[in-house]
Every structure is written in C-alpha cells, then in structure tokens.
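Novice: This is the structure alone, sequence omitted:
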C-alpha cells in the first residue's frame, strides 16, 4: 500500500568540472585503465577544486533544481543534507545552505550521517516529516567531496571515489502517492570495515589505521552488500505489497559495477533496468543515488508515475531502501550540463 501525502517535485545535480580519468591515475599509482574498468566499471570521476567544498556542491545542485523547474525555495521549512564530508564538524552544511540560499531562518536545518545510504535515509526522513504534517516542503540533498579524504597512494581506494551532489524537493500533497514501502537496517558489527578515524582510534575492539583518510576493506563490504541488499529489497517490496517485476527502475548505490551485477543476479532483475552514476562520476557516496536518478531523468528513461526502487548501503554498515513514484513539475529550463 502506498503511503500518501508527499511527492518528489523537482531534482537538481552538480559535479565539479575537473575530470580524473583512469589514464590520470596510471601516472599516480600502479594501475591501468583496463584493470580499473574490469574491476569497477569506472572510467573517470569528478574532483572538486581545492577551495570547493560540500556546501558548494550542494549550492550548485539546488540552483540547477530551481532553474530547471522554476521552483522557489523561500517556503522550504526543513533542510536535510546527507553527507560524510561536511565542510566542518559544525556548523552543519544545512545551516550554511540556509543562509547562502536565502531560505528563511524559520526553516530547520540538519546534516545526516549514514554514509552511502545517507540520501535514502534523508529521503525517508523527509517523507516522515511531510506525511505527518510537521513540514510541507523539505529540501533533501545527498552530497560528498570524497576526494578530500581519499588516499591517492592507495590504489585500492583512490580508483573508486569522486565528488558530487544531488538535490530533491519533497512536498506535501494529500492526493498523490509518491512514497511506498521502505526498509532500513544497520550492522554495526562491521563498522570497522569502512571508516575514517576521528576522536577515537578503535571500534569493535579493533585498532584502526589512523591516516585521517577513508579506509575500506572492500572484500568484506562486497560480501556484506551482495548478501544484504537483495534481502533488503525484498523487505521493501513486501512492505509495499508489490512484486519486483512491477519495479520500472532499480537504483542501488553506485559503489562498484561488479557489486551491482551480482545483486541484480541474486534478485533476478535485469541489469539494464538498474541505473548507476559510477561510470563517469565514480563512487560519490551519498550523491550517487540522486545523480543516477537525475541521469535517468535527463536521458528520458525515468518518467513520472514509474515505480523506482532506491537502495543505499555503506559504512556503518548501514543500508536503506525506498520505493518512490516521481511527480516532477514540468521543466521550464534545460538542466545545467554535467
């Protein structure tokens, strides 16, 4: 059964101008284009300028949204930013955006930390706010500047990550059924498999490598995701009361194409109906799902009224799925090229 009262009405996205290609990485670490493409499906990623931060990526994504759909954000009453790379521990990126974008100071503003599952968690939270009647118009962003915490001497991680941002508006509408089943989960026993050290240097009684950069045990994350995501997708479908063959598009987190392939295989879902943003943007963490969604919209694949299953997964180990139907306003201007 669809829950009522909320809809996604607009979307925007942004990636930095600088491209870091596989050929570029060949000059930095012991790797090559064929090796990277075979193991990840990634050909290039976008890298933010030295003076370009997550708040800047978010600002550009919101401006793209406003330009394309002619939407005002003066009546936004809550801002949610999913990110693992805020400009500062505090103040939040959401607070910076409120001031920079001229959103009234009566709007709430919070950052959410759920790594690569962050955008779906934020979208779920926005739906809860709007469907409950607490808020009427929520600006939701997934954004990360992972290049700023990537170790470019570690070929197992530096080939993966890029920077970007995606933004959507979630608005109140009692007549439309924009959100359906969902499923959330977390397995903290695997928290030491993806991390960046902070005030503490250990988790789960495991001493962490203190590089100040992102550290990942890719093999363990792969095993967990390929096992967990198909189970979570089925929970979303059960919650919504539909079958997988009714889903028009599946948008998993764009971690690695070699991870998406076995997930689709276990689901018996056509890979050609899975949308991802990794080929030219890399793994952009919280931004990867909104970027993939927007690429589908820009390409004329994703249409209003279709069933779209989003599923994020990553550090924590957190995961989150949401079934949505878009109800985008008509575009009044072409999107800013990516």
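Specialist: Perfect, I can see it now. Values in this document were obtained by computation on a predicted structure and should not be read as measured data. Numbering: from 1, shown residues only.

Novice: From here on, just use CA atoms for contacts and neighbour counts.
Specialist: Noted.

Novice: which other residues reach whichever helix in the chain runs longest?
Specialist: In the chain, with assignment by DSSP state H, the single longest helix is helix 218-240. Residues outside helix 218-240 that contact it (C-alpha atoms under 8 Å, 6 or more residues apart in numbering): 1-2, 180-184, 193-194, 243-244, 259, 262-264, 266-267, 311, 313-314, 319-323.

Novice: and here's the other structure:
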C-alpha cells in the first residue's frame, strides 16, 4: 500500500508596489476632483490607513512573478521544480493567455500546467483547494499558488464608498507533496444569485467596453453575507479536519474590512489576538490578501511550523471558501 500523500506549504512570498498612498494623501487627491473623504472617515469605517497602488506598467503577472520568486526562495526551490502554477486574479493582464501562463514564462519554465482561477476575493482559497487536489491525486508534485491583483485599475475614483477600500499586491505559496499532513481540509461554495451585490459588470466586445467597467458594491449586503458565510465555512472546514475551533492557532480571513474581521473572530469565539490583520497596511487586495497576510506572519515569526492556520475568503460571485493548513 502506498503512503498517504498530502500537500504542504513549504514557502511563502509577497510583492507590493512601491507607491504607498496614505489616507491623507488619497483624501487630498480626491478633494481635488470634488470627492470628500478623510483619514478619520476611512479608518473609522474600514480600519484602512494606507494602500499600495501599482504604476501603470506594473501588471498582475509582474507582481505575481515577484511573489512567486520570493516563495521559491523561502522553499529552497527553483522554478524548474514547479509542475503546476495556479494564479487567482480578477485583474488579469489580458483576456488571454492566463496570468499564470505569463508568470510561467517570466519564471523561464515550461511544460507544467498553468491556469487562472477567478473567484474574486475567495480566489486564493479556490486556488489552494485546487492545487491540493492535484498534489493529493499525484497530478502534480510542486505547485505555485498565487493571488495577484491590480484592483486600482477597476475603481471609480469618484465613488468614495469603494475607491478608498482597495489596493494592489500579490502573495504566493509553494505547495509540495509530503508524507506528513499539510492542507488538512478545504471547502468551497458559491451563490450566483447574489452576484449583483459586488461586481464589475463590464466586458470588451468588438473593441468597445460594454457595460459598467468599474467595481460596484452594496456594502451593507456584502457585510451581512460575509460575516455569516465566513462563520459557517470556518466551522465546516474545522469539522472536516476532525478538529475543534480552540485548536486553531491563527485565523487569516480575507482582508476586506476590520469590522468584518472582528465580527468573524467574535462569532467563531476566537480572540482577536489570533487573527492576522493587514488590512490597515494593504487595504483590500482581493485574491492577494490572504497570501500577503500569511507571508507577513510567517516572516515575522508569528506563524511557526506545526501551527494550525485557518484561511478563509469571501468575494463577488458570490463565492466563499476556507482552507485549514498545518504549517
């Protein structure tokens, strides 16, 4: 009988654009175009204090490549060791080819599978669950799982209810086949009937933009749904792993809003001291938010080998999902 096969996180990495925009700087810029906001208004409602904004020439594939290289270095591996690349993004460089294929080319490797997943802010959870399945079934041995976004490209800078919320960045992990448990359980869900509460309802047709090209959101509806489903899917995945919530060392929710993070931890009965929070520094980076937070906490020593880390996301679609990992 062959030994059990698992997917284990062996390296993490991240990449952030150089341009850091504080709330005060953003408020000044918006005021010049007649949009009123302030640092206190943004902090009170979201917990965000700054965000990174990519220069026009910086793409999701560029940020994703930087994060991937950092993760490979942390894993002590080279790009040629990777036989699967999955990139979670809602802001790809092109309609096609996929951002994952562009990252593969920038890494200088070819032959392994490479594709994107599009589940918006749940994208990293979807990508991790997919890579885990590939490795467990022997279809891949070493996978790069990347979340990379340039959400600043799809924001209406005249809408203060959305433009203050988002930032750009990328995070990545290397998953490797292992005989010891790594990814313990994952669960993914969606409800397409809720697509209207958070979306960018535009596309390119015959060389023209059709529909609305900017992000729109019903903030109250998103908050209510997010807190409920994040609680439900966290409990579901912990149960699937045969564990109790008290055994979770760290919770890494999608970094959308500090109020959602606090409400989620409270509903789960987890102290906020166990929640990794980066929304104050990065704002909402969609599919990049979980791997960015994971990498930060690994590198600053909070997350250590043996820790149980619960990662969960919720986003437009409406989608949600969670992954429980033993580091």
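Specialist: It's in. Computed from a prediction, not measured in an experiment: that's the story for all the values here.

Novice: circling back to that earlier point, quick check: ChimeraX command selecting the buried ones in the contacts of helix 218-240 of the first structure.
Specialist: Selection of buried members from these for ChimeraX, criterion 16 or more other C-alpha atoms under 10 Å:
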select :2,180,181,182,183,184,193,194,244,259,262,263,264,311,313,314,319,320,321,322,323
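
Novice: mean shift of the next helix or strand after the longest helix of the first structure relative to the second structure?
Specialist: Downstream of helix 218-240 of the first structure, the first helix or strand assigned by DSSP states H and E is strand 249-252. Its matched residues in the second structure lie on average 0.4 Å from strand 249-252 of the first structure after superposition (mean C-alpha distance after the TM-score superposition for the first structure).

Novice: Point out the other helices and strands that strand 249-252 of the first structure packs with.
Specialist: Using 3 or more C-alpha pairs under 8 Å, 6 or more residues apart in numbering; DSSP states H and E, the elements in contact with strand 249-252 of the first structure are helix 288-298, strand 307-314.

Novice: most packed of those?
Specialist: Among those, ranked by average contacts under mean count of other C-alpha atoms under 10 Å, first place goes to strand 307-314 (a mean of 26).

Novice: chain center to it, what's the gap?
Specialist: Relative to the chain's own centre, strand 307-314 of the first structure is displaced by 9 Å; criterion: C-alpha atoms, centre = their mean, to the nearest Å.

Novice: same deal with stretch 16-31 of the second structure?
Specialist: 22 Å.

Novice: What residues sit buried inside it?
Specialist: For stretch 16-31 of the second structure, by 16+ other C-alpha under 10 Å, it's 16, 17, 20, 21, 22, 23, 24, 26, 27, 28, 30.

Novice: Same check on stretch 28-43 of the second structure?
Specialist: Buried residues in stretch 28-43 of the second structure (16+ other C-alpha under 10 Å): 28, 30, 37, 38, 39, 42, 43.

Novice: State the three-state secondary structure for the counterpart of residue 181 of the first structure in the second structure.
Specialist: The alignment partner of residue 181 of the first structure in the second structure, by TM-score structural alignment, is residue 185. Here residue 185 of the second structure is recorded as strand under DSSP: H, G, I helix; E, B strand; the rest coil.

Novice: could the helices and strands packed on strand 249-252 of the first structure be laid out in a markdown table, adding distance to residue 217 of the first structure?
Specialist: Formatted as a markdown table, those follow (distance: least, C-alpha to C-alpha, whole Å):
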| stretch | distance to residue 217 of the first structure |
| --- | --- |
| helix 288-298 | 20 |
| strand 307-314 | 11 |
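
Novice: wait, which of the ones you listed is closest to residue 6 of the first structure?
Specialist: Residue 6 of the first structure sits nearest to strand 307-314 of all those, at 15.0 Å, using C-alpha to C-alpha.

Novice: mean per-residue distance, the closest one to the second structure?
Specialist: So strand 307-314 of the first structure averages 0.5 Å relative to the second structure (mean C-alpha distance after the TM-score superposition for the first structure).

Novice: ok, and what's touching the following helix or strand past that strand?
Specialist: Downstream of strand 307-314 of the first structure, the next assigned helix or strand under DSSP H and E is strand 318-325. By C-alpha under 8 Å, 6+ apart, the residues outside strand 318-325 of the first structure that reach it are 7-8, 114-115, 117, 120-121, 124, 177-188, 229, 232-233, 236-237, 240, 304-313.

Novice: what do you get for stretch 25-35 of the first structure?
Specialist: By C-alpha under 8 Å, 6+ apart, the residues outside stretch 25-35 of the first structure that reach it are 22, 23, 43, 152, 153, 154, 155, 159.

Novice: Just these: which are in helices?
Specialist: Those of the contacts of stretch 25-35 of the first structure lying in helices (DSSP H): 22, 23, 155.

Novice: Identify the residue nearest the first one in space, chain neighbours excluded?
Specialist: What it means is residue 22 of the first structure. Among residues not flanking residue 22 of the first structure along the chain, residue 33 sits closest, at 5.0 Å (C-alpha to C-alpha, 6 or more residues apart in numbering).

Novice: what do you get for the second one?
Specialist: Of all residues beyond its chain neighbours, the one nearest residue 23 of the first structure is residue 33 (6.1 Å), with distances taken as C-alpha to C-alpha, 6+ apart.

Novice: Need the counterpart of the one you found in the second structure.
Specialist: Aligned partner of residue 33 of the first structure by TM-score structural alignment: residue 39.

Novice: Check residue 142 of the first structure too.
Specialist: Residue 142 of the first structure maps onto residue 147 in the second structure, by TM-score structural alignment.

Novice: In the stretch 51-200 of the second structure, what residue spans correspond to helices?
Specialist: Taking DSSP state H, counting those that start in this stretch as the test, the helices found in the stretch 51-200 of the second structure are 60-75, 99-107, 123-136, 160-163.

Novice: Next, format the ones you listed as JSON lines and append mean neighbour count.
Specialist: Formatted as JSON lines, the helices of the stretch 51-200 of the second structure follow (neighbours: other C-alpha atoms under 10 Å):
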{"stretch": "helix 60-75", "mean neighbour count": "24"}
{"stretch": "helix 99-107", "mean neighbour count": "22"}
{"stretch": "helix 123-136", "mean neighbour count": "25"}
{"stretch": "helix 160-163", "mean neighbour count": "17"}
